[in-house]
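Visitor: No sequence on hand, only this structure:
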């Protein structure tokens, strides 16, 4: 049966308004259709603080229904927490050793290396200890800050000293690379050995002294989703974003090198 023209027009008008309403918020529509929502908890190495904070903000912009929560600390401490059942969706480590431990425990699988980092000497801006070379760190009387040896930045620094055949005695041992950097920036020590990315992130708070390539050492950064994480889809999407060209761009800008 034919409908009256007025009724047809009314139905058409309502339909067009409904369609317009559905398309009025592209971001929310995208978030509703990509299946990603809720919070994504990322356990990440302390040296990733600045770059992952940026990546988290960009990821949230791309997925408005998602909130990214970070726990930044030493990779060794994060791996231990995951092993003890701490709720996490993603683990980004500054060491394959710590990631391997999580994988061996069955808490993660198929990690992907997304960046590498090398070491650099950090001194206070006025350089009171007059440190200019790696060998200067072995001079008696200087106060040197290092990461604890079980922490990736401490283990990598130890490799640097072994390659240079020098013995460096630490006046203080930091729980992670940021604590070492803070000690240096406050002038509590003459120098510290940290990642080059942390020297860059500190800006004018410290002065960086490069370590020759022949004596330097690097560490790889793997990332993986946690097997029983509460937000599997969000975790997968975040890992993919870190591994994407956009993720690589942020990491390169922060001073990381390609894997």
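Guide: Happy to help now that I have it. Because the structure is predicted, anything quoted here is derived from the model rather than measured.
Visitor: can we go C-alpha only for contacts and neighbour counts from here?
Guide: Will do.
Visitor: Tell me where the protein has strands.
Guide: Assigned by DSSP state E, the strands in the chain fall at 38-45, 66-73, 90-92, 112-123, 144-147, 172-174, 191-195, 207-210, 218-225.
Visitor: Count the neighbours of residue 18 for me.
Guide: 12 (other CA atoms under 10 Å).
Visitor: same question, the one 4 residues further on
Guide: By other CA under 10 Å, 12 other residues sit near residue 22.
Visitor: okay, pairing it with this:
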């Protein structure tokens, strides 16, 4: 199957702050009753109301999940996929606090395990891609950074992810394995914030995922061997209280399909 040119986006990005504040309204037509993902005509021959699927995904999946959603929507008429991107720990906290979601994909298995332990998922999460850290520097690499050791230079302004999010946990693993200790000027709640500070010239370097560096025209990515000590595996699963469980499983299956894999592979992700 070949992708057509991407249509106008049919997704709605939900601000994480709104979710955390409990402002998100439950998907229309899915608040009660049986799963509405099945086909069939409505009573009286009226057209079926649009179905909504809410997907929570780690910030590092933004580009790929937007592409996946376009392709999924082409194959599912009347389905409105709403995407919410944030740091994985924030997504887990929102679901734990009752934010409505149908599918969740995090940037590591440790974070997802919290939802498993709280019985908030349907079945076991399925790994679908892996990722590693790279050093991101502004275009042209003005400080001449070439290795992880360079980031320990106190004259450099380095930004990293906060320890509670997967990219921050991976940074700590890299530090422990390499013996290199960083003194970041800031710890960000999601990897895209690190990328943004480097791209905007607010930092000399930062640790981001390889796919984030590859997807940005404003930074250069520098691979370093110590990153292999902190490979992150991304899992995905339907949320237990999904209002449309069958549709949620269809989205998960699409992510795991060959069509989904091609999108991830092109973005630089690797197989688990």
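Guide: Received it, and whenever you're ready, just let me know what you need. All values derive from a computational prediction rather than experimental measurement.
Visitor: To residue 247 of the first structure, which of the strands of the first structure lies closest?
Guide: strand 112-123 (8.9 Å; CA to CA).
Visitor: How far off centre is the closest one?
Guide: Its chain's C-alpha centre and that of strand 112-123 of the first structure lie 11 Å apart, by CA atoms, centre = their mean, to the nearest Å.
Visitor: Name the nearest residue to the aligned partner of residue 82 of the second structure in the first structure, sequence neighbours excluded.
Guide: Correspondence of residue 82 of the second structure to the first structure, assessed by TM-score structural alignment: residue 69. Leaving aside its chain neighbours, residue 69 of the first structure sits nearest to residue 41 (4.7 Å; criterion: CA to CA, 6 or more residues apart in numbering).
Visitor: so what corresponds to the one you found in the second structure?
Guide: Per TM-score structural alignment, residue 41 of the first structure is aligned with residue 54.
Visitor: which ones are touching that match?
Guide: 27, 81-84, 100-103 (CA atoms under 8 Å, 6 or more residues apart in numbering).
Visitor: Looking at the first structure, which of those hold up?
Guide: Retained in the first structure by both residues aligned by TM-score structural alignment, their matches' CA atoms under 8 Å are the following of the contacts of residue 54 of the second structure: 81-84, 100-103.
Visitor: Could you find which two of these are furthest from each other?
Guide: Distance extremes for these: the farthest pair is 81 and 100 at 13.2 Å, using CA to CA.
Visitor: so how far is residue 262 of the second structure from the closest residue to residue 218 of the second structure other than its chain neighbours?
Guide: Closest residue to residue 218 of the second structure apart from its sequence neighbours, by CA to CA, 6+ apart: residue 199 at 5.2 Å. The gap separating residue 199 of the second structure from residue 262 of the second structure is 27 Å, by CA to CA, to the nearest Å.
Visitor: what does residue 177 of the second structure give?
Guide: Shown here: residue 177 of the second structure relative to residue 262 of the second structure, a distance of 32 Å by CA to CA.
Visitor: what ranges do the helices span in the stretch 1-150 of the first structure?
Guide: Assigned by DSSP state H, counting those that start in this stretch, the helices in the stretch 1-150 of the first structure fall at 5-22, 26-33, 49-62, 75-83, 96-104.
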